[in-house]
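heads up, no residue letters with this:
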């Protein structure tokens, strides 16, 4: 009698966990079905993904100018942490634009294929499975999988209630969350992660708050990690009077003497946002005083190796001081213009938003409130979920606050870095989705 063949092996438990929790992510459907005026008018209008195409023509003109790839970029070149040429160009760029208290050296940089791998490296380097990383709410939604999905760190979400998350009072909330996690789990908090400037709130942390958070990290021996991927995407807010915008100051610019052990301070940056180049996949970890970080990450750099082409293009871009200086100024002017347009358009539509932005690409908007104003009978329950269903039906994509750790239901993130015509179509679809009373949305 023939033997029974063995049952096919299942995927690992961790793979099953991912399938269960992240297998049906709407964003992939959105990216596969983009709106086009003539090619796909029924596709998604996407104002949910953090991309900035406003300066693409300018950047492409520079990148496409006589591209000649040296032969060494077809080899492993100088190793997985980025070519010496690129790290020197990055160090020079950071010293000119981030105003570090101690100049950045090229051997203090670890280049990665995007900032998401850099965030994951931070989690791998500083935490053992089950140990904590503090993250204030609301947060960039992908921080959670970046920090926890593969290496098992625990993201400790910090709630602020009615406290301004950019105030000195918020520091106490971080400490309370740290102590509660350690008391309830018996495990340590190993790092505090900031997004500075902030995604999704579009604000910068004042220097006194950065210093106070560093002192908190020093008190408990916690690594202070500042993700500054939007560092140069700052602009003048000509719309809102309060809260008064705060100028961006990098964590690198702070003299750490008497504040925190410099081995605990690390900064992340990349080309995705400030240069509108998500597709180049180019990030960097700046750790000026911790050689253990460099030794450990150097050993696993194969898993975040940038391509030779991206390395070459990024180095050539950052070496061009005249171009990058002009680019940053022009980009900031366009960001200010588009924020003003989007904020006033929201005011016209009667949609509340969190004011006081002066950085990044976002408006944090209360669609739930507007929905209940239009449909009082719908008050109560998960209003945000019902609004999201309407938005998907109207083929307009926003990032849901529920996935960003929002402390209040009904908030969403709108990305305003699009041409006015595209944004206007997005606003029309949002307005139609909120107002509809039957099964049909027209816009």
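Good, I have the coordinates. Here the structure is a predicted model, which means the values were calculated and not measured.

rest of the way, CA atoms for contacts and neighbours
Fine.

could you point out which element follows the helix of greatest length in the chain?
For the chain, the helix that runs over the most residues, judged by DSSP state H, is helix 321-348. The first helix or strand that comes after helix 321-348 along the chain, using DSSP states H and E, is strand 352-353.

please compare the first structure with the one that follows:
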């Protein structure tokens, strides 16, 4: 450690709270055939429900061309950016705007997109505001290259299990940041929300966009779960920020998406940044050169997207399977806990947001940690609310978009752990 820079030492502390558990997980991962007594990972948001469809399609289109041997465009291949513009126009039913490839950058996943935005929009020490609870690895993604910081703005009425988002959430976060002598530079909006699975209406987000405009703050709208919404009879169509009419501050409003969630392909590392200005993308390519995906991966995905009928059918089936699995796991959790577990009524995502509060012996975060360790010792790894910035103890996030055999084993282990707690 003595040979590292100050930045290197700070990096060693990032995500330190969870690293020991991941180390144990890597050394002893569950496998129903090879290692049936290993640790079952229900914490990492991956979706295998349509793996058979994806593998078959990707195998059918993989080819090699001589140009793949050479350097990619640091902005991302123009063919892919053009195809993505068509894709978003179609799936988001964009009738108010025509997307332009010049305003798009292809990065190595959503993490890369966050890093680019952080580098381009904030100076060292600037603050990015985000509502909590949330996917806290965003802290790392924002800070790793820039030493910017993320400040949490707690959603309202968490003690009542409501988690309400209003403009006051960000207004209070902004004011408290100013009082601490820090400089707010941007707001991060996650829609659909992780870990809640909420989908926010345009009216709610527009009030926040107007507040950001008033304070001259950039807004990064993370829509990585936009097409992973459940098929519910009463659910309204998801409205992307790309389709909002007359944005309050279009040059400071930015979009983020990736293939990790909606296409269940986190391993290919392709993220999409659509900026308020083409100028930002032209400048940002100088840092994106460090993280742009390979030509081979980009061209494979371009071919995938060009098959409109396949994409349409895949998204439809994926949403159906997510919906079915969510309600199945919800019911199983309620049964094994004798209705003591309350499952949040999510509308999207790969996760169950579950309230274990009635199981806790004492309603504290220390007790939440004790329960977490009992679960881990019984071979099941899930995310606890404290690590996701939740203000109230007792909440946990459980990934449900896994094989049936994994879910069955996970439910059995959870029940066993509850009995031993």
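In hand now; what should we look at? What you see is a predicted model; the values in this text were computed from it and never measured.

how about residue 326 of the second structure, what's its match in the first structure?
Under the alignment by TM-score structural alignment, residue 326 of the second structure pairs with residue 339 in the first structure.

look up how far residue 66 of the first structure lies from its match.
35 Å (Cα to Cα, to the nearest Å).

of the two, give the one with the bigger neighbour count.
More crowded of residue 339 of the first structure and residue 66, by other Cα atoms under 10 Å: residue 339, with 26 against 7.

residues contacting the more buried one?
237, 361, 416-417 (Cα atoms under 8 Å, 6 or more residues apart in numbering).

ok, and the most crowded of those residues?
residue 361 (29 neighbours).

which one of the contacts of residue 339 of the first structure is nearest residue 56 of the first structure?
Looking at those and their distance to residue 56 of the first structure, the nearest is residue 417, at 11.5 Å (Cα to Cα).

so the closest one makes contact with residue 54?
Yes - using Cα atoms under 8 Å, residue 417 of the first structure is in contact with residue 54, at 6.4 Å.

enumerate every residue touching the counterpart of residue 173 of the first structure in the second structure.
Residue 173 of the first structure maps onto residue 169 in the second structure when the alignment is built from TM-score structural alignment. Counting by Cα under 8 Å, 6+ apart, residue 169 of the second structure makes contact with 131, 153-156.

try 7 Å this time
153-155 (Cα atoms under 7 Å, 6 or more residues apart in numbering).

what do you get for residue 278 of the second structure?
Residue 278 of the second structure touches 102-103, counting by Cα under 7 Å, 6+ apart.

now check the first structure for the residue matching it.
Aligned partner of residue 278 of the second structure by TM-score structural alignment: residue 291.

just residue 188 of the second structure next, same as before
Using TM-score structural alignment, residue 188 of the second structure pairs with residue 193 in the first structure.

which of the three states applies to that match?
Judged by DSSP: H, G, I helix; E, B strand; the rest coil, the three-state class of residue 193 of the first structure is strand.

so it touches residue 135, yeah?
Yes - the pair residue 193 of the first structure / residue 135 is scored as a contact, 5.5 Å apart, by Cα atoms under 7 Å.

all the strands of the stretch 1-150 of the first structure, residue numbers only.
45-46, 109-112, 132-136 (DSSP state E, counting those that start in this stretch).

before we move on, what about the stretch 201-350 of the first structure?
Under DSSP E, counting those that start in this stretch, the stretch 201-350 of the first structure gives strands at 223-227, 265-270, 283-286.

with the second structure superposed, average distance for the shortest one?
For strand 283-286 of the first structure, the mean deviation from the second structure after alignment is 0.5 Å (mean Cα distance after the TM-score superposition for the first structure).

ok, now the second one?
Here the mean offset of strand 265-270 of the first structure against the second structure after fitting is 0.8 Å, by mean Cα distance after the TM-score superposition for the first structure.
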